[in-house]
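In: predicted model follows, preceded by the sequence.
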Amino acid sequence: MPASPTPVAPVRSLDEWVAENVELLQPDRVVWIDGSRAQLDALLHDMVEEGRIIRLNPEHRPYSFLARSDPDDVARVEARTFICSEREEDAGPTNNWREPEAMREELRGLFAGAMRGRTMYVLPFSMGPVGGALSRYGVQLTDSAYVVASMSIMTRVGDAVLERIRAGARWVPALHSVGAPLEPGDEDVAWPSNPVKYICHFPETREIVSFGSAYGGNAILAKKSFALRIASVMARDEGWLAEHMLLLRVTDPRGRRFHIAAAFPSACGKTNFAMLRSALPGWQVETLGDDIAWLAPGSDGRLRAINPEAGFFGVAPGTGPDTNPTAIDTLWGNTIFTNVALREDGDVWWEGLTKTPPAGLTDWRGEPWTPDAGRPAAHPNSRFTVAASQCPSIAPDWDDPNGVPIDAIIFGGRRATNVPLVVEARDWEHGVFLGATIASERTAAAEGELGELRRDPFAMLPFCGYNMADYMQHWLDVGTRLRRTGGVPGVYQVNWFRKDADGKWLWPGFGENGRVLAWIVERIAGEAPASDTPLGRIPAVGTIDYRAAGVGDADWQELFRVDAPALLAEADDTEAFLDRFGDKLPEAVRRQLAALRERLGAPRRAGKKAVA
């Protein structure tokens, strides 16, 4: 793995940076976060006393809390998220761009005096285990105690990181304010924020500036802002990958271990897959990470990966004993919940936790709620923040700084049509094409027609810190390097969501997805046969016991049916999307699209022949 980051523009010393921002933001006091349990406990105690969070009933959720946000501060604000690269073309057509100096000037005006009446917290943090070869450091300044508490779960914080920075380690400056100064006599609110919001990234200088929001994705700057947007630029420059991927380990009945990285857009079952309980006897799945992975070529020539985070920031609604029992077991205590409902007995509830809501709920806005209210009790984007180490399925070595060798990469979307249950890419270039064309359907498709697609290449569209076309080329370049050392992982695409003509799910999903995972592992081991199709290789007849999953023969065939007219229509839609990148689009991606059309345009559908 890369031993040190590529040098960038010199950064002033940490103390100088803090002093400059104290002068600009004018906080009442400055608190350095040391990472101790005592300091965090005191912070949470003060938040409860001030009415910012609610302590839950310890008989049900020990040492757990509920935060309620401002109703206008409940999700990432993508329209106010900017990549402020020196050149607009480096941001690309899928990012919002602002000229960096003009943006800095506007931000300076917003931040002037923004912390008056508040505390500035100085939060040194590490993405990845402190001292790891692929770990990177940052320092966030914030006036939100909620952010400090959340970052203390999601990252490694405190003096151990500060020592590294003071010893000369490079670090990413991350400045955040809720933008709600308090003048003498002003009454504070539980969740301060500002109607004006900016989340800005400066790739060349590796800086992040966020104003106006206290919501996790906008304010916990170690997560999407650092670990993906800025880290993707660092990875491009240093020869590795920063990805919106889960990590898991599969152990087969013979005790062989395999490691998988998988990218899924939102609402595609990513967390459920990361915490999979396989329906197959003798197969064990362990969690290494649920959201972000950093992958780098190791000294052995293989692609190795770490989970740079230390916690889970998951969506609560839809998480229940039937969909993700592991997540439910993880949330027994030591958890910060945001915008879920509160039960009469002091515990929490959200849609999907139980089939019937309990009586006497208070909704996420703090208002009484009944099933007749006509609105959800928990906000659809309500969250839980909990330490990864608390997950029952977490691998014992999940935070090994050396990471794990990646055997396969999986891409998935939410597709009712066209995309098979599982398909194996022919090679790395074909795998990059599969990743570049991930999509989910917004609307149902009529027979032979295409539903409206939401494109999300590599599940990174909102999170790539530079031009997505250059990002695709970087993937191709990483593959070229891995081929020289013989360490290229297999690439696969999965789709748990295909439906029949009546709109019925064809595959049961959840634990039964372990059968698909087992086939992938056996392909990696060179043991499972496959059949060739225009889309790639699929399981040969008899390799997956689908009947044991409750799937009939007709439905199994439908899961892999190749509808050439519909796929050719989708190829046109794909081309229109890729054309947005102009001449920057790698020729290899265009070549793969042309090859797909050629395979689909054959006089008759290609037969399925066994391949090794």
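Out: Structure's in. What do you need?
In: could you use CA atoms for every contact and neighbour count after this?
Out: Will do.
In: which residue ranges of the stretch 501-612 of the chain form strands?
Out: In the stretch 501-612 of the chain, the segments counted as strands under DSSP state E, counting those that start in this stretch are 530-533, 536-539, 610-611.
In: take the one below as the second:
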Amino acid sequence: MLELNKGADILATVGGITGLQEANDLLERVLDDANRRKLEPITNSDALIKIANAIRICEPDSVFINSGSEDDVQWIREHALLKGEEKKLAKPGHTIHFDLPQDQARLVNQTCYIINEEEKINSLAKSLLRQDAIDYVRQYVVGIMRGMTMMIGFYSRGPIGAEAAVPAIEMSSSAYVLHSAELLYRNCYDQFDSEARRATVFFTNLHSQGKNRPEDVPNARILMDRSWLTTFSTYCTYAGNTLLMKKGNHRFCVDYATYYKKEEQLSEHMFITGLNGPGGRKTFFAGAAPSGCGKTTTAMVGTDFIGDDLAQIWIAADGSIRAINPEKGIFGIVEDVNREGDPYLMDCLRGDGTEVIWSNVLIDDQGVPHWVGNGEPIPPRGINFQGEWFPGKTDANGKAVPMSHKNSRCTLRASAIANHNTVASEDPAGVPIKVFTYSGRDSDTMPPVWAARSMDEGVVIGASIVSQATATEVGVSGVRRQPWANAPFIPGSLADYMAAQFAFFNSAKISAAGRPVLAGLNYFLTHENRGGKGSGLLGEKQDVKAWLGWLERFANGDVTGIETPIGHLPRYEDLKELFAGIGKQYPRSLYDQQFSLYIDNIIHRIDLQAEAYGKEENTPARLFEIYRRQKAELTALKEAHGPIVTPEQLLS
């Protein structure tokens, strides 16, 4: 369970300020006249006390309040250049930021939830007792901003006024972090008080990179106090660890939805995109996939792109399921972004007029960024995340150094992308979600697309995601379970989160017209695992349009599927027509490779998941009932047709 405001508030315990008058006295002493005036619209006493304590703990030389005005945002841009956190590139509005080599992805093993005694959390997560967290803050955070400026911004995670939007405070000594925040979030400085009243909660985030030295990274921590909705990040600069409104605050939203908004809201690691169907119909999708598994590419395929990473979801009064993107920008992986698969994004990255912060890519001697998989000529030399680079360069172990880090990123406003529906994205009413998808990196088991037969089976699809570890996580390798692609961001027990999923999707508050389709996607089947030769993928990026196109038609009743124990599979004729629409032939032999059921692989997957969830306390019995039923049906299919069952055999 989650109990808010339980245990000692670490900011107040270490900072020592507990009352508004004492907070105001400190702010009066520390802020200069201009910044004192800028802080006047913030009257929320809890916010002012937290800000005052953060200042007392970190001891910055000065404090800059970011009102979101163009002058303030420009000051942040220039401060990032002055400090060397960013450097200008050839294209106006483009800058490069390099993280330390040891800090270029989520520091999974140094990320912890702060918990109270005897409090249980997600079995896949790390925890730190509250007293130990207090000790860490006292040892490492006190005085960490001496000689620096603390920058403070006020933001909304979602369109201002939206049902599931939550305001947040971001405090950091990094201008790069504040610059990124301005591209990724809605500045709500002048509406922070009213938004905090509406939402009844707000998030507090405190970050400092310290002196930004490799030797400090082992002491880096990303700590999330779920009781007090406060995050601490120290000794790191990678935005996934430092831009705490992203995954740090997403964790709080997951907690809040699970324990305080059950059957009302969900907070998911999902893209949101709309797709045009026959007759001008527009259908909105939300889809989960672990980082590095094609989520951004899938989102960009839509005709009405809303977001590529996170979704706040709720059941509206009319019985529809609505969603907003808590972000207004993209912090996207650039490896393999190219004209073929990502034309809209490439227009922003290679065209004029878009503000972009690049990280950990190669910069040539003309100030132009390059990255692996961009489909362009490789430059003869440049500077990248490990220093000077040239083709064929190797590290101390003789391993080839790639042109760009696998987790290289671009940060930009989503509204710059041609297919972004900015009006819908900024609408507090959200967009109506008709299809939910769940996918991972699965080379040998599940087909490219399948639709659940029921809401319960759809929840189980989400619960059963597996994926290869990607470059977004430091110190992680191999194939892992990735429930809902959200497991790294679920603070409470997986059992509680699963129960909330079952409750939400089976809610009587959802109207018949608002009932969604829940489906699985898998882009990563390989030839060698489907009776072919070579390790290449059994498909291309552009195939995503066909898979989503089939789901759009299935969700609206235009097509039917082939019923199987795992769900409905597309019929060949329907896919052939959709592939023709994207200018591709789709031979029957490829369809059979992709959509035959490899029974033993699927049963092994079910057994793996059932065993793992069997170790979780209080896992809903419904999950195991569905696994047993699917396994029995698959076993019967194998007895009738053998271990590999083709779509034709399923139809017969």
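Out: Received, thanks. Remember, predicted model here, so these are calculated numbers, not experimental data.
In: ok so, going back, and the strands of the stretch 501-612 of structure 1: which comes nearest A19 of structure 1?
Out: Closest approach to A19 of structure 1 among those (Cα to Cα): strand 536-539, 57.0 Å.
In: and the residue most central in space within structure 1, what does it touch?
Out: Geometric centre of structure 1, nearest residue: D291, 3.7 Å, by Cα atoms, centre = their mean. Applying Cα atoms under 8 Å, 6 or more residues apart in numbering to D291 of structure 1 gives the contacts H244, M245, L246, L247, K270, T271, F312.
In: and it, how far is that from L228 of structure 1?
Out: 10 Å (Cα to Cα, to the nearest Å).
In: identify the contacts common to these two.
Out: By Cα under 8 Å, 6+ apart, D291 of structure 1 and L228 have these common neighbours: H244.
In: what does the longest helix belonging to structure 2 rub up against?
Out: If you go by DSSP state H, structure 2 has its longest helix at helix 621-641. For helix 621-641 of structure 2, contacts defined as Cα under 8 Å, 6+ apart pick out D456, E457, V460, P565, I566, I599, I603, I606, A610, I644, V645, Q649.
In: narrow these to those in helices?
Out: D456, E457, V460, I599, I603, I606, A610, Q649.
In: now S180 of structure 2, nearest residue through space, not along the chain?
Out: Using Cα to Cα, 6 or more residues apart in numbering and skipping the chain neighbours, the partner closest in space to S180 of structure 2 is T411 (6.9 Å).
In: and that neighbour, what does it touch?
Out: Counting by Cα under 8 Å, 6+ apart, T411 of structure 2 has contacts S180, L183, L184, G329, I330, F331, G332, V356, I357, W358.
In: and L43 of structure 1, by the same measure?
Out: Counted by Cα under 8 Å, 6+ apart, L43 of structure 1 has contacts A145, A149.
In: that one is in what secondary structure piece?
Out: If you go by DSSP states H and E, L43 of structure 1 is part of helix 37-49.
In: read off where the helix or strand just after that helix ends up in structure 2.
Out: Counting by DSSP H and E, the next helix or strand C-terminal to helix 37-49 of structure 1 is strand 53-55. Matched against structure 2 by TM-score structural alignment, strand 53-55 of structure 1 falls on residues 86-88.
In: how about that stretch: buried residues?
Out: E86, K87 (16 or more other Cα atoms under 10 Å).
In: gap between the aligned partner of L184 of structure 2 in structure 1 and P325 of structure 1?
Out: Under the alignment (TM-score structural alignment), L184 of structure 2 pairs with M154 in structure 1. Computed as Cα to Cα, the M154 of structure 1 to P325 of structure 1 distance reads 21 Å.
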